[in-house]
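J.: pasting the sequence and the predicted coordinates here, then a few questions.
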Amino acid sequence: MIDATTYRAGRGVAQEPVIVAAPGPGQIRVSIRATGVCHSDLHIVNGDWPSEQPLVLGHEAAGVVDETGPGVTTIQPGDHVVLSWFAPCMRCSNCAAGRGWLCTGTTALANTLPDGSTPFKDSEGQELWPYLGLGTFAPHVVVPETAAVKVDDDLPFTVGALLGCSVTTGVGAVLNTARVPAGASAVVIGCGGVGLSVVMGLKLAGAHPIIAVDLSPAKRAKAQELGATITVDPRETDLTEYVHDLLGGVDFAFEAIGNEKVIETLPGLLAPGGAAVLVGMTRFGARSSIDPYDLADQGKSILGCNYGSSVARVDIPRLAKLHLAGHLPLEQLIDNVRPLSEACLALEDLAAGTGLRSVLTP
């Protein structure tokens, strides 16, 4: 029995003992060495994404494979892996077409393993469900083989954890979803872990200028360290007027908050032919109003971005190599490493907007 951080509707977040099953066919058991604290976990806790299932929280992690179940062929004990929360089925038409981020057969969004089961039970034998099919706020997890991506042993686990969600989402939004060309202008609204990953992706792509927008002076300063050429405090500067006075509008506008009111402002930031990219996830049921005439008349577009339009087995190793080569300083996203037992406190800090990215370690 191990201690894990759980969420139960009506009771909230708590630490409690759980039982983890042995890996079944096509499954592996992983010792978690680092797990990030992401807004997607907070969306569950604050009710933006309601769940009646009792969950083991956490979905952004790296670790070492302890044990493999029958039929596992691509992973073996001792491998260092990053866990991908969107484990593809590898059978649907989107997977076959190389669009794993649009997999229609994944069970991750149902918070189950591919066979519909859960590896977790509480101390009374009641089922607990792994959030997004992983449940990484626990020292050990059982996940499908397709959720584990082997990476170089030299990759720090704390950095690997962020590759499981935020970095792959942010950098992928630039390189995969928007396919930003060198010299394109861009604005990034929201400089948390995902937004700063967008900034790094834009720097990799050769975008210029890169305008970073956030209420926090510390986050704006970090954005500048990571490649932003201009930073803006939206309380002091009208962003729409600013980008039009400076550039006549930007080629790309990235929203990394998930705020429906901010999303409404994106088309107004764009130059003719520009694209707005929705990277942050809103609450369920959120609605934004736009001017369709402006989109049609000016040839503007709005791009949805799920997981950075990434194929985990391709993009995660590539991003890991870019980090090890010094091109993605991902360690700068981490400003707080704390024990796994303090997941509740880390979620409270995230809700308060404190710091950049917390990583939990056993």
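T.: Received, thanks. Residues are numbered from 1 along each chain as shown.

J.: contacts, neighbours, all on C-alpha from now
T.: Noted.

J.: show me where the stretch 101-250 of the chain has helices.
T.: Using DSSP state H, counting those that start in this stretch, the helices of the stretch 101-250 of the chain run over residues 157-163, 166-172, 193-205, 217-225, 239-247.

J.: including distance to residue 303 and mean neighbour count, could these go into TSV?
T.: Below are those laid out as TSV (distance: least, C-alpha to C-alpha, whole Å; neighbours: other C-alpha atoms under 10 Å):
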stretch	distance to residue 303	mean neighbour count
helix 157-163	22	27
helix 166-172	13	29
helix 193-205	15	27
helix 217-225	23	19
helix 239-247	19	15
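
J.: turn those into TSV, columns for distance to residue 50.
T.: Shown next, in TSV, are these (distance: least, C-alpha to C-alpha, whole Å):
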stretch	distance to residue 50
helix 157-163	24
helix 166-172	21
helix 193-205	22
helix 217-225	29
helix 239-247	33
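
J.: list the contacts of stretch 237-251.
T.: Stretch 237-251 is contacted from outside by 184-187, 232, 265, 268-275, using C-alpha atoms under 8 Å, 6 or more residues apart in numbering.

J.: ok, stretch 324-331 next?
T.: Residues contacting stretch 324-331 (C-alpha under 8 Å, 6+ apart): 154, 155, 158, 159, 200, 204, 226, 319, 322, 323.

J.: could you do stretch 36-54 as well?
T.: Under C-alpha under 8 Å, 6+ apart, the answer for stretch 36-54 is 6-9, 12-13, 57-61, 127-129, 158, 161-162, 166, 281, 283-284, 343, 346-347, 350-351, 357-360.

J.: which ChimeraX command selects the buried ones in the residues you listed?
T.: With 16 or more other C-alpha atoms under 10 Å as the criterion, this ChimeraX line picks the buried residues out of the contacts of stretch 36-54:
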select :6,7,8,13,57,58,59,60,61,127,128,129,158,161,162,166,281,283,343,346,347,350,357,358,359,360
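
J.: of the contacts of stretch 36-54, which belong to strands?
T.: Judged by DSSP state E, strands contain the following of these: 6-8, 12-13, 61, 127-129, 357-360.

J.: biggest separation within those residues, which pair?
T.: Farthest pair in those (C-alpha to C-alpha) is 127 and 357. Separation: 30.2 Å.

J.: circling back: out of the contacts of stretch 324-331, which comes closest to residue 178?
T.: residue 204 (13.3 Å).

J.: take this one as well and set it beside the first:
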Amino acid sequence: MKAAVVQQGQFSVTDLPVPTPGPGQLLLRVVRAGICGSDLHARSHTADLHALGRDLGYEAIMAPSQQVVMGHEFVGELVARGPRTKRTWKKGTRVVAVPMVKHGDEIHMTGFDIDAPGAYAEYLLVQEAFAFEVPDGVDDDKAAFTEPLAVAWHAVRRGSVGKRPAIVIGCGPIGLAVILMLKASGVKTIVASDLSPTRRELAKKCGASVVVDPREQSPWTAYELKGPVGSVTELADFGLSAIGAMRKVPLLPWGRVMRAGEKLGAAPAGPVIFECVGVPGILDQIFAAAPVRSRIVGVGVCMEPDTVRTTLALNKEHEIRFVFAYDPEEFQHALHLIASGKVDPSPLHTGTVGLGDLDQAFTDLGDPETHAKILVDPTL
């Protein structure tokens, strides 16, 4: 089969044997594959990724010297089944899958591991337990967005926005996907901030209610800030006034009233901020500028060392949550949202290339005015 392999940061198209499905595995003919931001990082920071993987206990993570078939976002057609599979799907059934395979007792991440070749090829293996049928009516291009939308859905769930405003810093593919999922989950105020005019326009199409160029307008003042969380002194003044008023009432158990209010969600709180840039310095900028008691969700992948002033986050009582990937239910739910029409990833799709064009596609994705998301069609 034809496959695009990356080695020392360079792509080349070569012939590889068609994989043989093992126990519990399915062989798919790749119909579409997506290029993810993490793919861009893996190509340009392979040595760092390899070191990170080893620190996390994943010894099989790709190394610069290896020839690796990348691609972990995909939709494919069922071609063959391995032993111990249910045989419930007919050949030709379109399938998306969580990009992990199991060989023996070891789990391998599809597209980041020489033992789990990815979707930049004509064929790939998936685990049947992690595979889901694509409903009729969902075209191939939309189905290929299941995996990145699952990442975004997991981030939004972990963010627990509720009735708070959401601020998305960075409107690259993952930031745009987060906006789509915030909109689908019913968040009313979604502020999107990006330097790129093209990405700001895409943010509007994805459902952002306020879009700002941070060089001209601060995302922290682009919406109505409710509650005394604009600054530490504002919050302190609020507390002084509120407690002073309660203590004027004889016999009022003001301490218990205060704790009861907190349990009912009446405590002052800032917005939920989704950091989707992933470059050094962004988190520290957020710590410095974000309102008091904000919740910060780290979604962007930063492959370089970063320095933050934790005392800023400490004094503002920022809550910080980092997110990674998703679980199988979230993956299935993302597919359901696409199939139901509640989420339309089409605005993100800005190009389709063949295997031989991957090197140029990865370069083109570095220009925010040119592309948001490029899909790969192995037949081109």
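T.: Perfect, I can see it now. Keep in mind that what you see is a predicted model, and the values were worked out from it rather than measured.

J.: care to give me the TM-score?
T.: Overlay of the two chains. TM-score (TM-score structural alignment, normalised by the length of the first structure): 0.80; 319 aligned residues with a C-alpha RMSD of 2.6 Å.

J.: ok so, going back, can you select the buried ones from the contacts of stretch 237-251 of the first structure in PyMOL?
T.: In PyMOL syntax, the buried subset of the contacts of stretch 237-251 of the first structure is picked out as below (16+ other C-alpha under 10 Å):
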select buried, resi 184+185+186+187+232+265+268+269+270+271+272+274+275
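
J.: pull the most distant pair out of the contacts of stretch 237-251 of the first structure.
T.: Pairwise distances across the contacts of stretch 237-251 of the first structure (C-alpha to C-alpha) peak at 23.5 Å, for the pair 232 and 273.

J.: ok, the alignment partner in the first structure of residue 121 of the second structure to residue 207 of the first structure distance?
T.: Residue 121 of the second structure maps onto residue 138 in the first structure, with residues paired by TM-score structural alignment. Distance of residue 138 of the first structure to residue 207 of the first structure, given as C-alpha to C-alpha, to the nearest Å: 39 Å.

J.: more neighbours: which of these two?
T.: Neighbours were counted for residue 138 of the first structure and for residue 207 using other C-alpha atoms under 10 Å; residue 138 has more, 29 against 23.

J.: residue 285 of the first structure: neighbouring residues, count only.
T.: A count of nearby residues for residue 285 of the first structure, using other C-alpha under 10 Å, gives 7.

J.: shouldn't residue 302 of the second structure be in contact with residue 278?
T.: Yes. Applying C-alpha atoms under 8 Å as the test, residue 302 of the second structure and residue 278 come out as touching, 4.2 Å apart.

J.: aligned to residue 161 of the first structure, what sits in the second structure?
T.: Match for residue 161 of the first structure (TM-score structural alignment): residue 144.

J.: contacts only, for its match.
T.: Taking C-alpha under 8 Å, 6+ apart as the test, what residue 144 of the second structure contacts is 32, 33, 34, 73, 74, 75, 96, 375.

J.: translate the second one into the numbering of the first structure.
T.: The one in question is residue 33 of the second structure. When the first structure is aligned by TM-score structural alignment, the residue opposite residue 33 of the second structure is residue 35.

J.: quick one: that match is in a strand?
T.: Yes. Applying DSSP: H, G, I helix; E, B strand; the rest coil, one finds residue 35 of the first structure inside a strand.

J.: with adjacent residues omitted, what lies nearest to it?
T.: residue 61 (4.1 Å; C-alpha to C-alpha, 6 or more residues apart in numbering).

J.: make sure that neighbour is actually in contact with residue 32.
T.: Yes. Judged on C-alpha under 8 Å, residue 61 of the first structure makes contact with residue 32 at a distance of 6.9 Å.

J.: shared neighbours of these two, anything?
T.: residue 136.

J.: strands along the stretch 1-150 of the second structure, start to end?
T.: For the stretch 1-150 of the second structure, the strands defined by DSSP state E, counting those that start in this stretch occupy 2-7, 10-15, 25-34, 68-69, 73-81, 94-97, 100-103, 106-109, 123-127, 131-133.

J.: OK, contacts around residue 68 of the second structure?
T.: Applying C-alpha under 8 Å, 6+ apart to residue 68 of the second structure gives the contacts 5, 6, 7, 62, 111, 112, 113, 114, 117.

J.: change it to 7 Å
T.: 5, 6, 7, 113, 114, 117 (C-alpha atoms under 7 Å, 6 or more residues apart in numbering).

J.: now for these: which two are most distant?
T.: 7 and 117 (13.3 Å).

J.: max-length helix in the second structure?
T.: The longest helix of the second structure (DSSP state H) is helix 232-247.

J.: hmm, who's touching that one?
T.: Here helix 232-247 of the second structure makes contact (C-alpha under 7 Å, 6+ apart) with 228, 229, 254, 292, 316.

J.: what does residue 72 of the second structure correspond to in the first structure?
T.: By TM-score structural alignment, residue 72 of the second structure lines up with residue 59 in the first structure.

J.: any idea how far residue 139 of the first structure is from that match?
T.: 13 Å.

J.: residue 152 of the first structure too?
T.: Distance from residue 152 of the first structure to residue 139 of the first structure, by C-alpha to C-alpha: 21 Å.

J.: find the nearest non-adjacent residue to the counterpart of residue 177 of the second structure in the first structure, please.
T.: Alignment note (TM-score structural alignment): residue 177 of the second structure maps to residue 197 of the first structure. Of all residues not flanking residue 197 of the first structure in the chain, residue 170 sits nearest, at 4.6 Å (C-alpha to C-alpha, 6+ apart).

J.: next one: residue 148 of the first structure
T.: Residue 148 of the first structure's closest residue in space is residue 83 (C-alpha to C-alpha, 6+ apart), at 4.8 Å.

J.: just give the number of residues close to the one you found.
T.: Residues within reach of residue 83 of the first structure, counting by other C-alpha under 10 Å, total 33.
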